[in-house]
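Trainee: predicted model and sequence follow; I will ask about them next.
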Amino acid sequence: MYYPNTIEKICYDEKHIEGVVEEIKVNFPSYFERCIEFEEGSEISLLAGQTEKTAEVGCGSAVKMKVRNIRQILTEIMTKGIEKFNRGRLGYLELLNIEALEEFEDSPAVFKSALWRECRIIQKSLMSKSKELDKFQRDFNLANPNDLLTVCRNISTFSSWYTEEFNDVDYDSLKGLASLKLSKLDTEEYTVVRVLGGGIKSQFLHKLQPSYFPYRSKEAIWALWYLTNQKDFDCKEKSQFLMISKEKSAITQNYFYPYELFGYYAYQVYLLLKKEVFNAK
């Protein structure tokens, strides 16, 4: 049985969304600067990202100071990010393309085996000794292979449709939540309860088409919490991004956070990052 995302209705309110976006814009510059400073502290960046410049100070005395090459530092960050992204990507591309999925129609059990063998996120989750993943490991083992195959085929089909749909669209000028057309991904058709949820299916989409689909990782959800200055925006649960259990004294990411909302906020961060990259010197 499919269960809906645990998200309050106010989170879809237009004014609420505008408030979240404005808060992200306010806090983005300080976090961007901290990101540069962090990368700058690495050995590579100190060699490639900075140069020494002699400056006149006071009565003609000269001192040497570090001059940051922001563009070089950003290039390093992106290069490392691309290298990390490409690790294990081939398995996703080979398994989750439409033609390959059609070949598994008569053998869904074989597909289930290939899923944990070829998709690193599934493999790592199943091999993890973390207590947090005990339920996932049990539920994956019990999952119906036909359901897994059907949902993966739907995800792959959606990915192909989406890239064609936005191929000739001025992507950087889209306005409003509905403009990104991601709502279908939060429906039963694209979910295997407790097995292929928001995080894993977003990883599938991200590996297939990284230009269009952000990865709704644990770190990304926490990042939105920090970028919004930990404000609740009138949510009764105090945070739409976190799940807070007073009984267990535990705080985790909201595992059920809708991909449609996440995708829209990630899109806003993308626009801010793109501006910084093009203005970097």
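Mentor: Thanks, I have it.
Trainee: only C-alpha atoms from now on, for both contacts and neighbour counts.
Mentor: Will do.
Trainee: and the helices in the chain?
Mentor: Applying DSSP state H to the chain gives helices spanning 14-40, 43-48, 70-86, 89-95, 98-103, 108-118, 120-127, 134-142, 145-165, 198-208, 218-227, 259-279.
Trainee: packing partners for the fourth one?
Mentor: For helix 89-95, the packing partners by 3 or more CA pairs under 8 Å, 6 or more residues apart in numbering; DSSP states H and E come out as helix 108-118, helix 198-208.
Trainee: run the last query once more with 6 Å
Mentor: Judged by 3 or more CA pairs under 6 Å, 6 or more residues apart in numbering; DSSP states H and E, helix 89-95 has no packing partners among the helices and strands.
Trainee: against that first model, consider the following:
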Amino acid sequence: MHTPHMNLGERGYEREHIDTVLAAIRKHFPTYFATFALTAKKASEAFQTAVAEWRKELRDYEKFLDPDSLEEYEDDPGSFKSGIKSRCPIIRRSLNSPASDMKKYKIAFKLATGADLLRVSKNIAAFGRKHIKSFDDETHEAMADVADLGLGDLLEEDYIVYGVIGGGIKSHLLYSLYPNAFPNRSRSAVWALYFLSGKSDFGFKDGSES
């Protein structure tokens, strides 16, 4: 589901801040993991269930973000609005959600143009294909600076439809195709980090949810 965009400012990307958050997560992780997986068997079952859930929608995302499929809309970009609504699982769920806090999302989607949605979807898909070609698991795990991740371009205007495709949707699209290379910044994932980091605000004026 759509996750509201949060602007952490420069400090959110600083090494010192990241190390502080990681230290908090390392401290609290064992306690939460123990409640998540009471036994090795339950842990295995939980992971298998998560993988099965991911695979269930993989084909839908592969079809939706296929370059040839997206290119078909170039002659009539306006029609992409109905296309993304019906063919993209995360967009469909967001628009069909009865939650009151999704009203703004639905309004933003209504105001968005098919051309903008198509342009950004194509850019995100192209970014994913390019990024995964040079992605290496060991190199990725050894990185110590946010800039080294090579994801900075995703913050640019070319990858955003304000109110519709922001950090949450963007990360979900890329994660759905390349789960080894992109994190899923879903609402539940953000809340998980909130608890794992000890519900600390880390000095941010907007509180610990940031």
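Mentor: All right, it came through fine. Since the model is a prediction, treat every value here as computed from it, not as a measurement.
Trainee: in JSON lines, list the helices of the first structure along with distance to Thr187 of the first structure and mean neighbour count.
Mentor: Below are the helices of the first structure laid out as JSON lines (distance: least, CA to CA, whole Å; neighbours: other CA atoms under 10 Å):
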{"stretch": "helix 14-40", "distance to Thr187 of the first structure": "21", "mean neighbour count": "15"}
{"stretch": "helix 43-48", "distance to Thr187 of the first structure": "44", "mean neighbour count": "14"}
{"stretch": "helix 70-86", "distance to Thr187 of the first structure": "27", "mean neighbour count": "14"}
{"stretch": "helix 89-95", "distance to Thr187 of the first structure": "22", "mean neighbour count": "17"}
{"stretch": "helix 98-103", "distance to Thr187 of the first structure": "20", "mean neighbour count": "14"}
{"stretch": "helix 108-118", "distance to Thr187 of the first structure": "21", "mean neighbour count": "17"}
{"stretch": "helix 120-127", "distance to Thr187 of the first structure": "21", "mean neighbour count": "16"}
{"stretch": "helix 134-142", "distance to Thr187 of the first structure": "19", "mean neighbour count": "15"}
{"stretch": "helix 145-165", "distance to Thr187 of the first structure": "11", "mean neighbour count": "18"}
{"stretch": "helix 198-208", "distance to Thr187 of the first structure": "10", "mean neighbour count": "22"}
{"stretch": "helix 218-227", "distance to Thr187 of the first structure": "20", "mean neighbour count": "17"}
{"stretch": "helix 259-279", "distance to Thr187 of the first structure": "10", "mean neighbour count": "17"}
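Trainee: need those helices in TSV (columns: distance to Leu177 of the first structure).
Mentor: Putting these into TSV (distance: least, CA to CA, whole Å) gives the following:
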stretch	distance to Leu177 of the first structure
helix 14-40	8
helix 43-48	38
helix 70-86	27
helix 89-95	28
helix 98-103	28
helix 108-118	32
helix 120-127	28
helix 134-142	31
helix 145-165	16
helix 198-208	17
helix 218-227	16
helix 259-279	6
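Trainee: report how many residues lie close to Asp101 of the second structure.
Mentor: Other residues near Asp101 of the second structure come to 10 when the count uses other CA atoms under 10 Å.
Trainee: translate it into the numbering of the first structure.
Mentor: Here Asp101 of the second structure is matched to Glu132 in the first structure, going by TM-score structural alignment.
Trainee: quick one: its match and Asp147 of the first structure, what's the gap?
Mentor: Distance of Glu132 of the first structure to Asp147 of the first structure, computed by CA to CA, to the nearest Å: 24 Å.
Trainee: skipping its backbone neighbours, what lies nearest the most centrally placed residue in the second structure in space?
Mentor: When CA atoms, centre = their mean is applied to the second structure, the residue found nearest the centroid is Ser171 (2.3 Å). Take Ser171 of the second structure and drop its neighbours on the chain: the residue closest to it by CA to CA, 6 or more residues apart in numbering is Asn184, 5.3 Å away.
Trainee: what lines up with that neighbour in the first structure?
Mentor: Counting by TM-score structural alignment, Asn184 of the second structure lines up with Tyr215 in the first structure.
Trainee: residue contacts, that match?
Mentor: With contacts defined as CA atoms under 6 Å, 6 or more residues apart in numbering, Tyr215 of the first structure is in contact with 202-203, 206.
Trainee: of those, which is the nearest to Thr54 of the first structure?
Mentor: Nearest to Thr54 of the first structure among those is His206, at 45.5 Å by CA to CA.
Trainee: verify the stated contact: the closest one with Ser217.
Mentor: No: under the criterion of CA atoms under 6 Å, His206 of the first structure makes no contact with Ser217, lying 10.7 Å away.
Trainee: and Leu151 of the second structure, what pairs with it in the first structure?
Mentor: In the first structure, Leu151 of the second structure lands on Leu182 (TM-score structural alignment).
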